[in-house]
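Novice: Got a predicted structure plus its sequence, pasted below:
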Amino acid sequence: MKTVLITGANRSIGFETAKQLSAKGLFVYLGSRNLENGEKAVNELNQQGFQNIKAIEIDVTNSESILKAKNIIENENGRLDILINNAGILGIIPQTATEGSVENIRDVFETNFFGVINVTQSFLDLLKKSDSPRISNITSGLGSLTLHSDPTWKYYHVKNAAYGPSKSALNAYTIVLAYELRELPFKVNVIDPGYTATDFNGHNGPGSVESAASFIIKHTLTDDNAPTGKYYSNDIEDKIGISPW
């Protein structure tokens, strides 16, 4: 049975992704910054008939918490097949470039960028023990510099100085990570689940968590011939869904 760790999975898209992966027969470590919230989420899924899920406490901004989670998974399984870096924060809004708080920008980057790096590097040795390791970094369309520079883009006026740039940085890191792991059986991609109605954005957005999770899984459970180092978006209306950087 393949194992997957999803950070920030106690609600919204992460929760639904855990649910759908469990239904596909994977063992899911449902990551939550607060263990109690994670266990509540697992209990809810258990009541719906999903049993191969375990809550695991992991705060992506805390190295000790990450190491503790890594040790648990290593002791129980010896390897990790899939890492989905889903945990993220929006930060305090508005986020203007001229007056936005530097502290707020740092906080957003700490979770959305540096947290992903810390988790990825910490779990890399367990992923290398898998026959088909996958790393999916959950990004946003707001991380695309190309789209943000296009006045005809439907979200052109949705600008901020913290959240979007943190995802642009994540995208750039993923390109380098995929390149460095290119000779190994890794598939490393950034995946934008699309503008989805969740707790994260006050339930705005036309997309559903079901569609968002399905899209993440589509580009995570890939075969050996699948591409790596790509930027997929559920808001791109074509068969492949590749977004411009």
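Specialist: Received it, and whenever you're ready, just let me know what you need. Numbers count the residues shown, from 1 in each chain.

Novice: contacts and neighbour counts: CA atoms only from here.
Specialist: Noted.

Novice: Need the contact partners of the longest helix seen in the chain.
Specialist: Under DSSP state H, the helix in the chain containing the largest number of residues is helix 163-180. Residues outside helix 163-180 that contact it (CA atoms under 8 Å, 6 or more residues apart in numbering): 89-91, 105, 108-109, 112-113, 116, 137, 139-140, 142-145, 186-190, 228-231, 245.

Novice: Sitting in strands, which of these do you find?
Specialist: Asn137, Lys187, Val188, Asn189, Val190, Tyr231 (DSSP state E).

Novice: which of the contacts of helix 163-180 are buried?
Specialist: Buried subset of the contacts of helix 163-180 (neighbour count, 16 or more other CA atoms under 10 Å): 89-91, 105, 108-109, 112-113, 116, 137, 139-140, 142-144, 186-190, 228-231, 245.

Novice: Closest to the centroid, which residue in this structure?
Specialist: With distances taken as CA atoms, centre = their mean, the chain has Asn86 as the residue nearest its mean C-alpha position (2.5 Å).

Novice: My read is that Ser22 contacts Asn46, right?
Specialist: No: counting by CA atoms under 8 Å, Ser22 does not reach Asn46; the two are 10.6 Å apart.

Novice: which secondary structure elements does the strand or helix carrying Tyr29 contact?
Specialist: The secondary structure element spanning Tyr29 is strand 27-32 (assigned by DSSP states H and E). When contacts are defined as 3 or more CA pairs under 8 Å, 6 or more residues apart in numbering; DSSP states H and E, strand 27-32 sits against strand 3-6, helix 12-23, helix 35-47, strand 53-57.

Novice: 6 Å - rerun?
Specialist: strand 3-6, strand 53-57 (3 or more CA pairs under 6 Å, 6 or more residues apart in numbering; DSSP states H and E).

Novice: adding another structure so you can compare the two:
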Amino acid sequence: MSRTKIALVTGANRGIGYEIATGLGALGHRVGVGARDETRREAAVEKLRAAGVDAFGVPLDVTSDQSVTHAAELIERQAGRLDVLVNNAGISGETGPGWAQDPTTLDLDVVRTVVETNVIGVIRVTNAMLPLLGRSASPRVVNVSSSVASLTLQAGSDSKAGPIMAAYSPSKSFLNAVTVQYARQLAGTNILVNAACPGLVATDFTGFQGPRTPEQGATTPIRLATLPDGGPTGSFFEDDGVLPW
């Protein structure tokens, strides 16, 4: 079996996901670029390869059972196992002025759509990839979350609370809760499961508003994807350390 570590990053065709793929590739991982859009996916793969990364495209819509199943089959054929899964794909949902989602007027379809991608999509992908992760000597699962998932920060006056986002923020809180459940279920195995906050990053996701670059946003996910054996599991991290739930 090849010693080259195999990684899958969802939503890897741009922004933070692309930089996570870049960083893992620079560390010697062979990286599957998971993305829905074929043109953007293949452009990202070509760009990564030009930078020296051993990258391959993985057609992947996290909201589709069939797409996720096919993605697992593709990785099975390409590599036979998976060492790192980074669940990065996510959406904010429709927002109003100031990038806000008012809970008192929120369209329930927006909530459903956001949860389908940000939570159910992660469960769908993770469960499909678990058999492949089980073949790894040191499997790692990283769920890309946000400080706005923190109930502690949201209920306080901390600047990290951000705008009121009644669909997006709770979806990330839900994701954090799911992360803990996976860590509990997989306790005693060598699979480490953690949540990562990339910080407020200037990407198209944020309308290019934010003090951090995509490269900076990728730092914590990459660190968690490459944790040593016996490292933490079921925790929520940012660059400066553990975030409160």
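Specialist: Arrived safely. Keep in mind that what you see is a predicted model, and the values were worked out from it rather than measured.

Novice: Can you give the structural similarity as a TM-score?
Specialist: After superposition, the two chains reach a TM-score (TM-score structural alignment, normalised by the length of structure 1) of 0.95; 238 aligned residues with a CA RMSD of 1.0 Å.

Novice: before we move on, back to that, looking at Ser22 and Asn46 of structure 1, which one has more neighbours?
Specialist: In this view Ser22 of structure 1 and Asn46 are compared by other CA atoms under 10 Å, and Ser22 has more residues nearby, 21 against 15.

Novice: Looking at structure 2, name the residue matched to that one.
Specialist: Alignment note (TM-score structural alignment): Ser22 of structure 1 maps to Gly25 of structure 2.

Novice: you'd agree that match is up against Val53?
Specialist: Yes: contact status for Gly25 of structure 2 versus Val53: in contact at 4.9 Å, counting by CA atoms under 6 Å.

Novice: contacts for stretch 128-136 of structure 2?
Specialist: Identification of contacts with stretch 128-136 of structure 2 by CA atoms under 6 Å, 6 or more residues apart in numbering yields Arg81, Leu82, Asp83, Pro139.

Novice: Return the member of these nearest to Val68 of structure 2.
Specialist: Of all the contacts of stretch 128-136 of structure 2, Val68 of structure 2 sits closest to Leu82, with 14.3 Å by CA to CA.

Novice: quick one: what's aligned to the closest one in structure 1?
Specialist: Using TM-score structural alignment, Leu82 of structure 2 lines up with Leu80 in structure 1.

Novice: and if you look at Gly234 of structure 2?
Specialist: For Gly234 of structure 2, the equivalent position in structure 1 is taken to be Gly229, counting by TM-score structural alignment.

Novice: Surely its match and Ile191 touch.
Specialist: No: counting by CA under 6 Å, no contact exists between Gly229 of structure 1 and Ile191, whose distance comes to 10.4 Å.

Novice: Deepest in the core, which of the helices and strands packed on strand 27-32 of structure 1 is it.
Specialist: Among these, the stretch with the highest mean neighbour count (mean count of other CA atoms under 10 Å) is strand 3-6, at a mean of 25.

Novice: which residues of structure 2 does that one align to?
Specialist: Under the alignment (TM-score structural alignment), strand 3-6 of structure 1 falls on residues 6-9 in structure 2.

Novice: That stretch vs structure 1, mean deviation?
Specialist: With both structures laid over each other, stretch 6-9 of structure 2 and its partner residues in structure 1 are 0.2 Å apart on average (mean CA distance after the TM-score superposition for structure 1).

Novice: list the buried ones in stretch 195-209 of structure 1?
Specialist: Neighbour-count burial for stretch 195-209 of structure 1, counted by 16+ other CA under 10 Å, picks out Tyr195, Thr196, Ala197, Thr198, Gly207, Ser208, Val209.

Novice: Likewise for stretch 11-18 of structure 2?
Specialist: Within stretch 11-18 of structure 2, the residues that qualify as buried are Gly11, Ala12, Asn13, Arg14, Gly15, Ile16, Gly17, Tyr18, counting by 16+ other CA under 10 Å.

Novice: That one: end-to-end distance?
Specialist: 8 Å (CA to CA, to the nearest Å).

Novice: What of stretch 15-35 of structure 1?
Specialist: Across its full length, stretch 15-35 of structure 1 reaches 14 Å between end residues, using CA to CA.

Novice: How about stretch 191-198 of structure 1?
Specialist: From its first residue to its last, stretch 191-198 of structure 1 covers 17 Å (CA to CA).

Novice: how about stretch 163-170 of structure 1, which residues of structure 2 does it hit?
Specialist: Stretch 163-170 of structure 1 corresponds to residues 168-175 in structure 2, going by TM-score structural alignment.

Novice: hmm, back to that, using a markdown table, lay out the helices and strands packed on strand 27-32 of structure 1 together with distance to Pro165 of structure 1.
Specialist: Putting those into a markdown table (distance: least, CA to CA, whole Å) gives the following:
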| stretch | distance to Pro165 of structure 1 |
| --- | --- |
| strand 3-6 | 22 |
| strand 53-57 | 27 |
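
Novice: and of those, who's closest to Thr96 of structure 1?
Specialist: With CA to CA, the closest approach to Thr96 of structure 1 among those belongs to strand 3-6: 30.9 Å.

Novice: Name the residues that touch the closest one?
Specialist: Residues outside strand 3-6 of structure 1 that contact it (CA under 6 Å, 6+ apart): Leu26, Phe27, Val28, Tyr29, Leu30, Gly31, Leu80, Asp81, Ile82, Leu83, Ile84.

Novice: List the contacts of the counterpart of Glu99 of structure 1 in structure 2.
Specialist: Using TM-score structural alignment as the criterion, the counterpart of Glu99 of structure 1 in structure 2 is Thr105. For Thr105 of structure 2, no residue counts as a contact, taking CA under 6 Å, 6+ apart as the criterion.
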